[in-house]
Structures are given as C-alpha cells and as structure tokens.
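Trainee: return atomic coordinates for the entry below.
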Amino acid sequence: MNQQNAVPVAVPAAPAVAVYGANGHTGKFVVAELRRRGIPVIAVGRDPTRLPADVPARAAALDDPSALERAFAGCAVVINCAGPFLDTATPVVEAALRAGCSYLDVTAEQASAQATFEAHDRPAREAGVVVIPAAGFYGGLADLLASAVAGEAALEELTTAVALDRWWPTDGTRRTGERNRVPRVVVEDGRLVPMAQPGESRDWSFAASGETLPMAELPFSEVVTISRHLPVRRLRSYLNAAALGDVRDAGTPAPTAVDAQGRSAQRFEMEVVAVDAAGTRRASARGQDIYAVSAPIVAEAAARILDPSFKRSGAFTLGEAFDARDFLHALARTHLTVAFDSV
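Mentor: Okay, the predicted model is just below:
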C-alpha cells in the first residue's frame, strides 16, 4: 500500500478493529496483540508516513471529522491509543459513534475519562454500541481488581497501590503530563472531591513481593472508573515514590525493548484492598511493562465486544461491562499473575 496517500483498503469480512494512534508506543503493542488474536486490524493515524506497512492503514486528522468517520467505516470497534486524551477522546469517540462503532481508550487522565462517561453514555445507547474509556493499565486494571473483590455491601474504603521498579516514560506520557493540569480527584464520603495538596505520603507493604515501599498519593483514572459503579465511601490511590521520581525527572530515558515482544524490563505490581462490613479483601496483579500490558487488556475487551453474545450498549467501565474475575483469569493465562486473598 502507498503509505504516502493512505489509500483506503477494503475492510476484512470479519469484524475489524480500528486502532487510532497505531504508530504510537502503546498503539503498536495493541496492533500486535490484536493480530496475535487473529482479529482484523485497521491502523489509523494522523501521519500517513508513520502508519505500519504490514496492516491495512488509513490516515485521518483529529480536526477532520469526516476523515475520521471514513477511517472507522466498516469497523466494529475503535481503540484510541493517541494521547493526550483530553484532546483526542472527544473527536475520536464522536466519529466512532457516527460510524456505528464501539469505542475503547487507554487514558490515565481522570478528566478525559469523566467527560467521556458523562457525554457519551446516551449517544452510545442510542447507537447500540458501548463506550469504555480508561481500559488499560491505569483505570482499567484497578477497576477489574476492585470489581473482583467488591461484595454485596457498600465499601467503606478502597485503596489502590502501584509499585514500578522503574518508570521509563514515553514521549506521549511526557506530553500528557504537560497538557493535563486538571486538579486530581479522590473519593471522600462517597463523592468525588479534589485531592488535598500535597497528597498523602505513606508506606505500603506489598503481599506478593514482600516489599514495603514509600508511596505518594497519585490518583489516575481508576478513581473515576471505580467510583462510577462501585459504592465506596473513601477511595485513595498511591504510586511508589521512586517511580514518581523517575517520571518527574526530565533526564529519565524512554523505555527500551528487551524482548521479542518489544517490552521494556520494567516490572509492576498493583494491589487493591477493599474494606466493608464483611471484612478486608485484597486483589493483586503483577507483570512486565505498564505500556505493553495495556494491549492485552484493551484487546480482551475488544474481543468480548465482538462476541455475538455481547448485547450491552452505553458507557461502562471494564469491571461494569464484563465479569471481572473471568476477565482477569483470561489475562492471567499469558500476561499477568493475579491473586486474591483475605487480609
């Protein structure tokens, strides 16, 4: 195919998934994971010269609604991997809905996820499709873990803690950090409220690794996803202080591939601890490379949406749209180590 002209190609007979931002760091992982699963992929991006040559590709700029709609035509699902999502989510989800596609993204930005939920639930229901923002490592994984340990009663407290042995930020992460100046929110007394400044610092003992690490309060989109469908009085999120130092250091390099999948050597551990009248329960997930692992998470969601038995429509979180434990067990076969226990 002539990448310079990005000539539209015929859509495969099987339902296809369009990946917007397919040329980006996370987008490349998503395209590879969809192909591994045998799901037809259409790569979409703003720059036709940077789109992959080994899959069907289409070019569409964010400020060209008609081009976006044409790029998604004939597809069943659009996965948005292009940040900052404060800028990309609205035009991409609106074009996806006009094209009759379900929409997923991998935003860690609270304000973007919240705006997508609020603006696109009704249009998605009217179109008979689903909209699921924050379906990656940040937002999605914690929501699945929280959904898996939530009981019948309202949660008194929910805490998420993430440890990264290193955080090598991508250029996209740095651009998003510069763009996203919206105050972060937490849940207090059952309501989303601005996080106190400075955030709380504490130590956290991770059960799987046995490490106790200094943590900084740093909520991402999981606060929005979890609070959207789980009744919780108090919700807090923490990241280990060393990883926060990495991402704040302008001299920290970008991730470097160390294996055939293109993953970096980064290791992560995420814990979610839920407290209610029935007691305290913990769920954890461990794996390699927070950018790479977003691909199997969002691809698993896309595969479930493509299943003819899936009939839901509207805006949902991952834990709301799917059986959380079943979803996590599917990821645990090849991508994650997942554990559940009582504390």
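
Trainee: contacts and neighbour counts: CA atoms only from here.
Mentor: OK.

Trainee: report the contact partners of the spatially most central residue of the chain.
Mentor: For the chain, G136 is the residue whose C-alpha lies nearest the centre (CA atoms, centre = their mean; 2.1 Å). By CA atoms under 8 Å, 6 or more residues apart in numbering, the residues touching G136 are 105-107, 293-295, 297-298.

Trainee: go on, D189?
Mentor: Here D189 is in contact with 233-234 (CA under 8 Å, 6+ apart).

Trainee: which secondary structure elements does the helix or strand hosting I305 sit against?
Mentor: Remark: I305 resides in helix 290-306, with elements defined by DSSP states H and E. If you count contacts as 3 or more CA pairs under 8 Å, 6 or more residues apart in numbering; DSSP states H and E, helix 290-306 packs onto helix 25-36, strand 75-80, strand 102-105, helix 324-332.

Trainee: and that helix, how far out from the chain's middle?
Mentor: Relative to its chain's centre, helix 290-306 lies at 8 Å (CA atoms, centre = their mean, to the nearest Å).

Trainee: residues of it that come out buried?
Mentor: Buried residues in helix 290-306, counted by 16 or more other CA atoms under 10 Å: 290-302, 305-306.

Trainee: and the helix or strand hosting D87, how far out from the chain middle?
Mentor: Element membership of D87, judged by DSSP H and E, is helix 85-98. Per CA atoms, centre = their mean, the displacement of helix 85-98 from the mean C-alpha position of its chain is 15 Å.

Trainee: now show me the structure for the sequence below, then we'll compare the two:
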Amino acid sequence: MSQQTRVLIYGASGYTGKLVAEQLAKRNIPFYMAGRTQAKLEKAITVVDARLEEQGLNVRCKAEVAVAQNTLEELVPLFQKVDVVINVAGPFMQVAWPIVEAALEANCHYLDTTGEQDWTDAIRAKFGNEYEEKGLLLSPANSYMWAAGALAAEVVLETEGVDSLDICYQIDNGLPSEASTKSFLRMVCNGVSQYYLEQNEYVAWPNDVKHMVAVPHRNALLGAHPWGGACEPIWFKDDPRVRNCKVLTAIGEQLIDPVIAGIKAYNEQAAHLPAAEREAWTNALGDSMMAYEPEKDCLDVQRSVITCYGQGRQVTTSLSLNLSAPYTWTGDICAEGAERLLNGQLKKAGFQSAAQAFGHRELLTRFHELGFCSLPA
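Mentor: Predicted structure coming up:
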C-alpha cells in the first residue's frame, strides 16, 4: 500500500480516536491525528505507541499531527489532503455538521462512530444523495453500536422470506467513554426520537421503560433499553426486504438502572426546556456519570452477543453473533473500512452501513480471523 497519508482521524485524541489510530498502525496505514489541541494529539500518539509496544508489535503510530478548529474554513483545506475522514468527535448532532460537510466539499469518504439515531437519519436526508452522486461513502455508526447488529441482520436476511428483525445487544462489563455517555444520554432522554420500524414507519419507544429480555445464552432475564433507538431501523427504512425492525440493548444492570433513573429525572426537570438547554442538561448528567477515560476493553472481559431473530410469513430464523472487546472492535472496523476504501473495495457509495458498503460476509470473515467475532455458518 502507498505510504502517502490518505486517512485522517478527526477528534483523534479521545478514547475512540486512540483505538482507531492503534488499528490503523497495525495495518501500517499512515494517517493524520487531527483535532483542536496540539498537546492532546501528541500525547495520544505516545499512548498508542506504548500500547503497540506492550503488545510486542514491531510497528509504531505513523501519524502526523494536524490542528484544526471545527469549522469549514479550517477543515476543508485539511481534508483536501486525504481520501478518507474518520470522525470520532461527538456528541455528533452537536458538533459534527461541519465535519461531514467539509468531507463532502473536499471529496472525501466519510466514516464516523456515532450511536445517535437522529444524527444518522439527518445526514442521510441532507447529504446521502450528494455523496452518492460523487461516488463517495457516507457511513455513520462504524462502531459496535450499530454496525454489529447490521452485520447480524444481513446474515438473517439471507433466509428468503424474512421481512422482520428483532435485535438485542448484550454486553458484559460495558465501559462507555465520556463522549459516548454524553452522546447516548442526549438520545435516551429524548422521548420522541428513539424509533423502531413497524410496517416501515417510525414508531417512538417510551424513553423511561426498562424492558426485560431473554437472550438464548443466559438463564436469567436481563434488563434492556432502546438506548437511543439504534441505527438499524435507519439502515432498513425503505429497504424492500424489511417491514419491521426493533433493537434493544442489555448493557448491564450497573448501567441500565442509573440511566433509567437519569431519564426519569430528565423527564421531570428538563423535558420542557428549549433544545439547547436540554442538551446542556444531558451533557451535565454525562459529566456526573463518566468524567474520565476508561481503560481499554478486553476480549476476555467485555464480551458481547448480538442476537437477531428474523421472521416472515412462512419462516423464522435466528443468529447469535459473538463479538468481544466492542470498543477495540470499533477502532478495527474503522481501520478496516479505511483500508478497503484505499484499496478500491467499496461496493456501494452514498449513505450505507458498513455491512452494505463492504459486504457483511467479507467483514465477518475478516473480524473472525482477527479474533473478534464468531463466524456464522
């Protein structure tokens, strides 16, 4: 592969940015570590190099630091140097508009790691056609939530006649980062924008209800939440194969119960406020719940199973997809997507899930080889 720097991570100094950087380095792909603060970016490179050394790998972080404020004026000239932008700066609906617009203007493929359903739907509506016309990929949610469920769903949809999907993410010992906590809180507190698909129409979940789920690999019932609604209903909206799609997340009682309590407090104290004040309220709640960067996750601790049930007129089927170390895998799916884009392996341009953009079977085979997931039959 050419050693020209053609990939850029924006927001690279944070938890997820360092994970993406680590996986790009393992693939020997040079990239820009970009963001607003030089010192933080330089420190992040030091952390990534230390992680690579701890793993006994004879590679280092081939990164150039690029400082740019989150404005079109500063981002477009920077993005014109590369082919792929990986955006990890969130909450996305609050800060990411200039980044996706600048990538389009600079003729870059755009990947991000959002978990925000409303952001995913908003950029589909505003930018999807323009990216497709330019032959560029617009692919949000290159992350455990919600790319893993999309991969599982595509396997289930291989069964002819399936038109309804019921997906559950279950994870042990979840470690959301500070940015992810704020991102999801702004979603889960919103009582009118966590949607599932019913007969190809969006229907809002109640925001303060804990749902009990029975996953096939556990004896006990688990508490779950729509967790922002997920992006699978957005991916499959208007897909002729799918009529119904629901997604729940069982992220652990240590997180579900405090989140439900926080949502109830929001409903009582902030739901009536103007939008900017609501966002500030959920940001403050996020700071109170997660004000530090967690340790990197581990294949033997942060284990997950994504269960997808499929149903049609005359058929039912299911898939349980093991996927461990979800945050590390988030870094890897971003790096894998970037590598495939650089190699000309894009299958579908425009607004696409990673599963559609690169092929679900191809990705699952690759991630199985890397030790992250099971390999469906």
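
Trainee: TM between them?
Mentor: Once superposed, the chains reach a TM-score of 0.85 (TM-score structural alignment, normalised by the length of the first structure), with 325 aligned residues with a CA RMSD of 2.7 Å.

Trainee: how about the helices in the stretch 101-250 of the first structure?
Mentor: All helices of the stretch 101-250 of the first structure, identified by DSSP state H, counting those that start in this stretch, fall at 110-127, 142-149, 171-179, 222-229, 241-248.

Trainee: what's the most buried one of those?
Mentor: Burial of the helices of the stretch 101-250 of the first structure is given as mean neighbour count (mean count of other CA atoms under 10 Å); helix 142-149 ranks first at a mean of 26.

Trainee: so it matches what in the second structure?
Mentor: The aligned range for helix 142-149 of the first structure in the second structure is 149-156, by TM-score structural alignment.

Trainee: which residues touch the matching stretch?
Mentor: Outside stretch 149-156 of the second structure, the residues that touch it by CA under 8 Å, 6+ apart are 162, 165, 167, 169, 232, 235, 306-310, 317-321, 353, 355, 360-361, 364, 376.

Trainee: which of the helices of the stretch 101-250 of the first structure sits closest to P91 of the first structure?
Mentor: helix 110-127 (10.8 Å; CA to CA).

Trainee: mean deviation, that closest one versus the second structure?
Mentor: With the two structures superposed, helix 110-127 of the first structure lies on average 1.2 Å from its match in the second structure, counting by mean CA distance after the TM-score superposition for the first structure.

Trainee: quick check: that helix aligns to which part of the second structure?
Mentor: The alignment of helix 110-127 of the first structure onto the second structure (TM-score structural alignment) covers residues 117-134.

Trainee: report the distance from the matching stretch to the chain centre.
Mentor: Taking CA atoms, centre = their mean, one finds stretch 117-134 of the second structure lying 16 Å from the centre of the chain it belongs to.

Trainee: for stretch 18-27 of the second structure, same thing?
Mentor: How far stretch 18-27 of the second structure lies from its chain's middle: 16 Å, per CA atoms, centre = their mean.

Trainee: buried sites along it?
Mentor: Quick answer for stretch 18-27 of the second structure (16+ other CA under 10 Å): 18-26.

Trainee: a markdown table please, covering the helices and strands packed on helix 290-306 of the first structure and showing distance to I42 of the first structure.
Mentor: Below are these laid out as a markdown table (distance: least, CA to CA, whole Å):
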| stretch | distance to I42 of the first structure |
| --- | --- |
| helix 25-36 | 9 |
| strand 75-80 | 8 |
| strand 102-105 | 14 |
| helix 324-332 | 23 |
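
Trainee: all good on my end, thank you.
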